[in-house]
Every structure is written in C-alpha cells, then in structure tokens.
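[1] Pasting the sequence and the predicted coordinates here, then a few questions.
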Amino acid sequence: MDTPPAEFLASIVCFLFFFIVYRRRRSDHHLPTNWPIFGVLPAVMANLHRLHDFGTELLGATGCTFVLDGSWLSRTKYFITCDPANINHVFNANFHNFPKGPDFSEMFDILGDGIFNADDESWRSQRRKAQLLMVQPRFRAYVTRCCREKVENGLLPLLRRISEEGRTVDLQDVFLRLTFDITCNLVFGVDPVSLSPEFPTVPFAKAMDDAMVAILHRNIMPPACWKLMRRFMLGRERSLANAWIVIDQFVQENINKSKGRFISDGGDDLLSAYIQDSAATVNSSDKFLRDMTVNMMLAGRDTTGSALSWFFYLLCKNPRVEAKVLDEVRKPKETTAKGKELVYLHAALCESLRLYPPVPFESKEVATAEKMPSGEMVEPGMHILFSIYSMARMEGIWGKDCLEFLPERWITEKGVVRHEPAYKFMAFNCGPRTCLGKEVAFTQLKTAAAAVLKEFRVVMVEGHVVAPKVSIILQMRNGLKVKVMRREEII
C-alpha cells in the first residue's frame, strides 16, 4: 500500500528532527550543531564577524583540539587545534606527512606557484634561492637603508603635519602604506610613494586586501559553493577576479621596469637579484617572477603593517609598557646601535605578535593516516587548521596571565630576550617553513616603532572600537583612529 504524501512528509520531518537531536547528543556539547547538509556552516556564518574569538572559545572548551565533520557539500573532515604538541609534530617532527596540498594551492590560486603554495622540490628550490639572496650583506644593508630613509623622509614628516593640523588619522592605513612602500622597494626597487599627505588610492594595495578577504571566505564555504561562484563570477569571486587583474598589471609593469633597469645598472632589490642570478635565469620567466614577487609582497606589506598597528594599539591601552619602551629608545644612540640592545622594545614586539599574529591561522593536509600527539587519528583527505590567534589565549600554554600584554614574559633574569620554541610562538611559522623574512620584519618594526615613539604620543580616539578584520591577514576591521601629538622637548 502506498504511503500518502502527507504521512511521508511527516516521516521525513520526524526523521530529521531525531537525527539532529541524535547528532547533538552524540557530539561534544561544546561544539556547534552539525546540521544535515550544511554541517557547522550556519554556526560559522553566525559568528563570522568574530570568527577568531569564536574559534578560541571552542578550542578553550575542548582542550585545544577538536574534530568536525564538514557539510555534505564538502564531505571534508577538519582537525582543528592550537595544541603546541600537535603543531610541533606537523611542522617539525613529521613535516613531510603534512603538505600544503592541492586544495590549499587551489584556494590560494592567486599566489600561483610561489613559495607559499609550493610543496616538495618546488618549495625546496624556491626556499634555497630566497634564503641565499636574503642573507647577502648587500641585501641586508639595503633593507636597513630603505627602512631608515622611508621612516625619516616619509613617515615622520607625515605625522608631523598631521600633528600640527590636529586631525584624526587611521594609523593602520599609515602603517600599511609605509610597509607597502618599503616592500615595493625591497622587492621591485621602486617607491610608489603611497605614504604621502594626500593618502592616494593605491589600486594594488586595495586589490591585495580584496583578494585576502575573498580567500578567507573560500576557507569557510564548502568548495563546491565557491567554485560555482567562481565559475559564474558571483560575489566575492567576482571581487577576487577583479583584484587579480589589478595585481597582475601592477606586477608586470614593475617586472618590465626592473628588466629595463637591469640592462643599465641593475639594483639591490630581490627582483634584480633573481634576474641577475644565472641559476635563476633559466626559470625566471615572467610567470615565475610574477608568482615570486606576489608572494613576497604579501609576506612583507600586509604582515608588517598589521604588526605595527596592533603594537601601537596595545601601547595605547598599556601606558606602563609605553613608558618603559620610550625610556629605552631615548637612550644615547651608541648604546642602541642597530637596535641590537633594544631588549624591551623587542620583547614588547614579540608580545604583540603573540597576541595578534599577522597570520592568525595555518592549514595543512594529511598524506598518510597517523595518530596525533593529542590522541586523535588524522587521515588522508582531512584538513588540519591551526589557530595561532587562539594559542596565545590558552592558559595551559601561556599561563593565567595569557590575555595580558606583558613584555616581561620575554625577558630572562639576565636581561636578554627569552627564546620560546616556534611551535609555541608561531608568528613566524615553524620548522622548515619558518619565515625567511623574520629579520627583515624586525628591522622594519624596530625602526618605525622607535622613531614614532621618540617623537610622538599616540592617543586612541575615544569610543573607537578595535576588532580583528575577517581576512587572511589579521588587520583591524575599523582601522586604528588616533590623535598624534608631539612629545615635549626633553630638557
């Protein structure tokens, strides 16, 4: 006998109801509901505006690690963790079993075949070459010169003018322009002069921001959804496609200029070094140079600008720390040569990077099944997500004062900077993929921070709300609105 349509529909509704209740009861009660078809996507979307803190709450409630089933649209399991033991295992102990993987490179396709996307021999070859070029004394001297000149001739005059006019400024915008100009100099050998009183619109910089936001949405949405949107150029995928065009045009123009300049006198920048090097010339097609420079621009501009912004935000909220940093940077020049003796400033920067890492999460794939240090099994096809942002907020990792801004935690009893293992302090990644630009970043951070602090007092605009932006890079959603005031002359 056929089941009447109404009864059949009622049966389906009952089935779904009990299925949902069953899934809720059988899963960890701390985790969001794993809905049929959509998985945990509804909970993620509901908390998208506070995604990093939402993840931190889940990780804190589940002991730093949990596993989630993806939606029926993705059929992917996610192993999510901020456990240092798991991080050490993946990034160090068994590095080769956890590649970036094809899903990652497709998601970050705008980076092409550059070092961030590469695995295996392609990655090893690119890393060897980049490391060789970046440790050269000539390039190190060029980094120091570019930073100093841009700060002295661009940043300080701009802040003086803003201070004299008594107007409010978005300090995050200022720092992103600063690091954009410096990074363009380091990578291409040209200064786009985006850091100027007119605050000109920089299409390339905006395109990079749009691309990173779109890629974060790819990380959240089921692959089938964003790939469908990409095919029909909808929503964020249209924005990404438009950004891609702007990025390629900017990079190609600068590659052409660099090649023309190289014929006459060469240059100290990375692109000139790649073109000049005979070993790289074989592979230095415009596609290779494009991918290399886009990866370097992302690594240098966005991350350092973000780090400076959060550092000054924390100083605004912690006058005790600001006073101690100021006291140190005001010492005679001979005692702080090249920033090597700026121990407290270095410690404060590390503490800022701990709380607000420029790259708030990392991801890997699994090559072969194995048991993780935390006890869970991972299998091929699983995606592993590491929340660097959450790790700083775990009492079990950094102590009961983990939420406090305490540079002192980075200074030993002997008065030197304390070393913390990279799998605990992941601001510069960890293991074989440790960031090659770490020293370049600290040179920029120290040069800019010391110069600004010595001359200006930065005060946040009353009522201004600072919160992380939902993007691949941890920028501030509303910027950093401040007043900049000249410090009184020291008598």
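    Yep, that arrived.
[2] Could you use CA atoms for every contact and neighbour count after this?
    Fine.
[3] can you give me the strands in the stretch 301-450 of the chain?
    361-365, 370-371, 377-378, 383-387 (DSSP state E, counting those that start in this stretch).
[4] Grab the nearest non-local neighbour of the most centrally placed residue in the chain.
    Geometric centre of the chain, nearest residue: residue 359, 2.3 Å, by C-alpha atoms, centre = their mean. Spatial nearest neighbour of residue 359, excluding adjacent residues (C-alpha to C-alpha, 6 or more residues apart in numbering): residue 473 at 5.1 Å.
[5] ok now do the one you found, which residues does it touch?
    Residue 473 sits next to 212, 302-303, 306, 358-360 when contact means C-alpha atoms under 8 Å, 6 or more residues apart in numbering.
[6] That one falls within a helix, correct?
    No - assigned with DSSP: H, G, I helix; E, B strand; the rest coil, residue 473 falls outside any helix and is coil.
[7] okay, the strands of the stretch 301-450 of the chain in CSV with distance to residue 430 and mean neighbour count next?
    Listed next are the strands of the stretch 301-450 of the chain as CSV, based on distance: least, C-alpha to C-alpha, whole Å; neighbours: other C-alpha atoms under 10 Å:
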stretch, distance to residue 430, mean neighbour count
strand 361-365, 11, 19
strand 370-371, 20, 12
strand 377-378, 20, 16
strand 383-387, 12, 22
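[8] Can you say which of those is nearest to residue 433?
    Distance to residue 433, taken as C-alpha to C-alpha, is lowest for strand 361-365 among the strands of the stretch 301-450 of the chain, at 11.5 Å.
[9] dump the residue contacts of residue 342.
    328-329, 336 are the contacts of residue 342 under C-alpha under 8 Å, 6+ apart.
[10] could the strands of the stretch 301-450 of the chain go into TSV alongside distance to residue 253?
    Formatted as TSV, the strands of the stretch 301-450 of the chain follow (distance: least, C-alpha to C-alpha, whole Å):
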stretch	distance to residue 253
strand 361-365	32
strand 370-371	47
strand 377-378	45
strand 383-387	36
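[11] Can you identify the helix in the protein that spans the most residues?
    Looking across the chain with DSSP state H, the single longest helix is helix 235-264.
[12] Roughly how far does the residue nearest to residue 359 sit from residue 25?
    To residue 25, residue 473 is 36 Å away according to C-alpha to C-alpha, to the nearest Å.
[13] Equivalent analysis for residue 469, please.
    Distance from residue 469 to residue 25, counting by C-alpha to C-alpha: 34 Å.
[14] Of those two, give the one with the bigger neighbour count.
    Taking neighbours as other C-alpha atoms under 10 Å, residue 469 and residue 25 compare with residue 469 leading, 19 against 11.
[15] Contact partners for the closest residue to that one other than its chain neighbours?
    Spatial nearest neighbour of residue 469, chain neighbours left out: residue 477 (4.0 Å); criterion: C-alpha to C-alpha, 6+ apart. Listed by C-alpha under 8 Å, 6+ apart, the contact partners of residue 477 are 466-470.
[16] take the one below as the second:
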Amino acid sequence: MMMLTIIVAVVVVFVTLILISFLQTLSLKTPAFTNWPFIGMLPQFLRNLSNIHEFSAKLLNSKGGTIEFIGPWFTNMKGVITTDPMNVHHIMSKSFTNYVKGDLFREMFKPFGVGIFTTDSHLWKFNRNLLQYIFKQRSFEDLQERIIHNKVETSLIPLLNHVQQQKGLIVDLQDIFNRFTFDNICSIILGHDPNCLSIDFPEIECEKAFNQAEESIFYRHTVPLCVWRLQKWLQIGEEKKMTDACKVFDHFLYDCIASKREELTKNSNKNQNIETDESHVDLLTYLITEEEKKGESNDDKFLRDAAFNLFVAGRDTITSSLTWLFYLVATHPLVEAKILEEIKEKFGHKEKPWILNVDEVKNLVYLHGAICEALRLFPPIPFERKESVEKDVLPSGHHVHPNTMILFSLYAMGRSENIWGEDCLEFKPERWISERGGIVYAPSYKFFSFNAGPRTCLGKDLAFIQIKMVAASILWNYGIHVVEGNCVTPSLSIVLLMKHGLKVKITKRGV
C-alpha cells in the first residue's frame, strides 16, 4: 500500500509539473478554470501559488463567490471554496454542529496540538470556556496594558529613536513588530521576556522556528495529501523543516513551563502569595495555580498546547495587523493626517513621547476605522477551513457531502464587490464611521477577520486595544516612509505577513 501511494504521488507531481510548464503562458486574468483529467484543478492553483490570494480573489469574484475544487484523482483533494456571506453564516452559525475542524485538519495543524483552534465538541468547549473566563477578568486586561505600555516605553520608542537618528537608515518595520509582539506574548503567556526587541536586533532561534512551522503548515494546503505525507515519512523538504522547527519551539515552551513550575513551588514553600497583585499574573501561572486549587493536574502537554495556540492568536495576528495598517497609512497621506488630527484633538495636551491607556484608545474612532479597513483588505488569517459531518445544501445552492472540505477565503471576501461595493479595493476608514461619528459594526459573517458564530475570536477587543496603543504612539511621534521599490507581497503562510518585509525610513515627527 505504501508503494502504491509513493507511485501515485510521483505520477501526480510529474504530470502536474508538465502542466505547470504549459500553463506558464496563461495569464492570471484567464477566465478558464479547467478540471483536467486525472490531475483535476490543481495545476491552476500551483501555477499561481506565488500569488495565490489575488488569484483566488479574482477567480471567486468571477464565479459568483463560490467554486467547487477538485484535485488529482486518488488524492481526495476536493471541496468548496467560498466568500458568500450567507454560506459563512450558514456554516459558522446556523448549522454550526454540522461543520467541524475534523481529523484531517488536526493532522495538518498537528503543531497546534489539542488546543482551542484544532479541537471540536467537548474539548473545544472546555478550552474556550477556560480562556473566556480568563479574558473576561479585568486583571488580564490590566496585565496586557502594563506589558504593552512597558514594552513600548522601554524598548519600542528607544529603538525607533535610535533608528531615526541614523539618517537614511532603512529598517524592516515588520521585523520590528514581529519582535515586539513576540516579547509581549511571551510575557503575557509565559511570564518570560526573551528581549527580541533591542537595538542590536538579536537572532532568536525559537522565534524563527515558530515562523517556519507556520509556513510549513501552509505548504500542506498547497499539495496533495499523499505528497506531504510522503515527505513527512521520508523527512525531506518542508516536512523536515517542520519537524526541526517544532523541536526548537517545543524545547523553548517546555523549558518555560518547567521554570514556571519550579518558581511557583519555591514561592509556595516560602508561603508567598502570588495573587497579591493579579495584574502581574501571567496566563501560565494562572493555569498552573488554578489546577492546584481544584486538586487537578494538567500535564505539560496541555500547557504547551494552550500556549502554542495563544501564540498564534496573540502574536502573528497582531504583527500582521500592524504591518499592513502602517503600510496603508503611510501610502495614504490623507488618512494619516486625519488620524493625527483626531489624536491631537483629543490628546494633544499630553507630553511626548506618550502612550495612551486602554480607556483613552477607545475614543479613537477614526483610527478604529483605519484598523478595520486594514483587517478587511489584509486579514491576518487569510483563509478558514471547515469539514462537513453530514450532507447539506449551502445557501449558494452547492451540495455538500460528508467529509467535504470547506475553505473560506477571507482575503477574497475583503475584495468582493458584492459584499463591499464598487470601492471595495479602496482604503477608506470612513466606511466604518457613522454620520454621527460613531463606529459602524459589520456582521461577523461579512467582516470575517475575527471568525464568526460560536467560534468568534475571544481576544477581539484586546487585539484592538493593543493595535491602537502601538499605532497611536508611533504615529504621533514618528513619520513612517515606505522605501521606494519595496516589493509588498503577501507571504505564503497561514498568517498574512509580507514576504519581503516592510522596508521603511523613520523620521521624528514635529507635531
């Protein structure tokens, strides 16, 4: 059986490569989307892999928002790809129990372990209820505010000051945000600051490993199942990179867990109460102490999986949001001017450099609109995946069979005229502001960046707060200038980052 699988995989790859060579002459605008004999529709996707998000957006828009995808024969690589809001509402809310992550999803996202993003049914409910309880605590919001405030004041502002003093120095703003959010999420979850964000830009092995794991997971979605399973078995290519990356990052997580258990044991022996100031209690400490109170014992694997899932939720999504936001603001001077005008009107009396607190950033309506626009056009998680349990008929009229894969293209949704109108490609914060100057809230099945239905992101409000605190501080103090010729291309990963980073020059703002 293994030999048959290998032969099929080799044949599929060989024939696909031949067709890719033929399709080199085809344009991205070519309307034809052919179901080839034996190899299905895979060649078109592989041909446009480097530009897969734009290709998918144009394809889905030309097909009314929903297509049926058929992969190579014997690969079981088939499903439905959609941007239809009614399909989203049906799958994520109305028929929630019929659409799950499924076993294949868990296999493809194995580095996530048994966490909130990969589980279904009672395991998912357990993880969600636990995190929901924590996130609702005022102390958790206080912890996040304190950590972000401290990191901006002691690391981000000094680094940006250093950069702007080196006249003409070009830096990768995405790398800066990557380091900033990695330090923050480590502090919030693990109670450990690796100090990635410093003037000498140190290379942090675990941070690089985490990025590689995400890229390898995306790769699994671009080739037939038998191909990446074969690579995993042989430990070659992306699967070898995945294995090595997970070893490095797991070693980092387990070391942090062991250190935290040791620290708490010592404090317990000294009769020290770690709850004297709840705003200083990181999530890992909370999970360990809660299990001790209940007389339970969550093993290190549970803590590791919880941490890994929250790293994805609270680190890369923020990096992506900040990077695309600053790119859009820097390339739209009128929007930048309005953001600065709003800040000056409400907080111009504060001395520089300053950092707004949680309550203050909630008053920045125009900045909120700019963030929503950035999330609409460049959603941090560009696609969402589900699997059907029983047969069904979607509102779009497409028939779904048991175990059918459903892919939502969030990137394409943000570029759909049917959803956002003829100006869908424009960056318009005003889209999110009412005539009375309040915030306009779009339904989650239309604005899908924070998921929808029972799986709506628990950290949505915390994410907006963090992005506003960072964005307001930087924009008020510095001018961000995108370097001419900087190639802005989405990366091929499960998180929508910039493939070549965001190269900028930074100047001191004289507001």
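    It's in. What you are looking at is a predicted structure, and each value in this text was computed from that prediction instead of being measured.
[17] returning to what we had before: want to try TSV for the contacts of residue 477 of structure 1, with distance to residue 174 of structure 1 and secondary structure as columns?
    Converted to TSV, the contacts of residue 477 of structure 1 look like this (distance: C-alpha to C-alpha, whole Å; DSSP: H, G, I helix; E, B strand; the rest coil):
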residue	distance to residue 174 of structure 1	secondary structure
466	16	coil
467	18	coil
468	17	strand
469	17	coil
470	20	coil
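[18] tell me which element the residue mapped onto residue 174 of structure 1 from structure 2 falls in.
    Using TM-score structural alignment, the partner of residue 174 of structure 1 in structure 2 is residue 176. According to DSSP states H and E, residue 176 of structure 2 maps onto helix 173-190.
[19] which strands and helices sit next to that helix?
    For helix 173-190 of structure 2, the packing partners by 3 or more C-alpha pairs under 8 Å, 6 or more residues apart in numbering; DSSP states H and E come out as helix 138-151, helix 237-269, helix 283-293, helix 300-311, helix 317-330.
[20] before we move on, the earlier item: just checking, the residue nearest to the centre of structure 1 touches residue 474?
    Yes - counting by C-alpha atoms under 8 Å, residue 474 is a contact partner of residue 359 of structure 1 at 6.1 Å.
[21] shared neighbours of those two, which are they?
    residue 303.
[22] so the closest residue to the match of residue 174 of structure 1 other than its chain neighbours, which of the three states?
    In space, and not counting its chain neighbours, residue 176 of structure 2 is closest to residue 197: 6.8 Å by C-alpha to C-alpha, 6+ apart. Residue 197 of structure 2 falls in the coil class when you classify it by three-state DSSP.
[23] What is the burial count for the aligned partner of residue 197 of structure 2 in structure 1?
    Under the alignment (TM-score structural alignment), residue 197 of structure 2 pairs with residue 195 of structure 1. Residue 195 of structure 1 has 23 neighbouring residues, counting by other C-alpha under 10 Å.
[24] how far away is residue 195 of structure 1 from residue 171 of structure 1?
    Residue 195 of structure 1 is 12 Å from residue 171 of structure 1, by C-alpha to C-alpha.
[25] still on that earlier bit, may I ask you to confirm that the match of residue 174 of structure 1 is in contact with residue 199?
    No - under the criterion of C-alpha under 8 Å, residue 176 of structure 2 makes no contact with residue 199, lying 10.0 Å away.
[26] residue in structure 1 matching residue 369 of structure 2?
    Residue pairing (TM-score structural alignment): residue 369 of structure 2 is matched to residue 347 of structure 1.
[27] I figured that match was touching residue 410, is that so?
    Yes - here residue 347 of structure 1 reaches residue 410: they are 5.3 Å apart, a contact under C-alpha under 8 Å.
[28] anything in contact with each of the two?
    Common neighbours of residue 347 of structure 1 and residue 410 (C-alpha under 8 Å, 6+ apart) are residue 417.
[29] what about the helices in the stretch 51-200 of structure 2?
    52-62, 85-89, 102-108, 121-135, 138-151, 157-165, 173-190 (DSSP state H, counting those that start in this stretch).
[30] Just give me the mean distance for the shortest one relative to structure 1.
    By that I understand helix 85-89 of structure 2. Superposed on structure 1, helix 85-89 of structure 2 shows a mean distance to its aligned partners of 0.3 Å (mean C-alpha distance after the TM-score superposition for structure 1).
[31] ok, and the contacts of residue 342 of structure 1 in structure 2?
    For the contacts of residue 342 of structure 1, the contacts that persist in structure 2 are 328-329, with contact defined as both residues aligned by TM-score structural alignment, their matches' C-alpha atoms under 8 Å.
[32] hmm, back to that, and residue 176 and residue 199 of structure 2? Which one has more around it.
    Neighbours were counted for residue 176 of structure 2 and for residue 199 using other C-alpha under 10 Å; residue 176 has more, 22 against 13.
[33] contacting residues for the counterpart of residue 452 of structure 2 in structure 1?
    Taking TM-score structural alignment, residue 452 of structure 2 has residue 430 as its aligned residue in structure 1. Residue 430 of structure 1 is in contact with 88, 91-92, 422-423, counting by C-alpha under 8 Å, 6+ apart.
[34] swap in residue 405 of structure 2?
    Residue 405 of structure 2 is in contact with 78-80, 385-388, counting by C-alpha under 8 Å, 6+ apart.
[35] what do we get in structure 1 for residue 487 of structure 2?
    Using TM-score structural alignment, the equivalent of residue 487 of structure 2 in structure 1 is residue 465.
[36] what's the closest non-adjacent residue to its match?
    With sequence-adjacent residues excluded and distances taken as C-alpha to C-alpha, 6+ apart, residue 465 of structure 1 is closest to residue 478, at 7.1 Å.
[37] residues contacting the one you found?
    Residues near residue 478 of structure 1 by C-alpha under 8 Å, 6+ apart: 465-467, 469.
[38] can I get the residues you listed in JSON lines with distance to residue 254 of structure 1?
    JSON lines is the format used below for the contacts of residue 478 of structure 1 (distance: C-alpha to C-alpha, whole Å):
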{"residue": "465", "distance to residue 254 of structure 1": "38"}
{"residue": "466", "distance to residue 254 of structure 1": "35"}
{"residue": "467", "distance to residue 254 of structure 1": "35"}
{"residue": "469", "distance to residue 254 of structure 1": "30"}
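[39] By neighbours, which of those residues wins?
    Busiest of the contacts of residue 478 of structure 1 [other C-alpha under 10 Å] is residue 469, holding 19 neighbours.
[40] Understood, closing this out.
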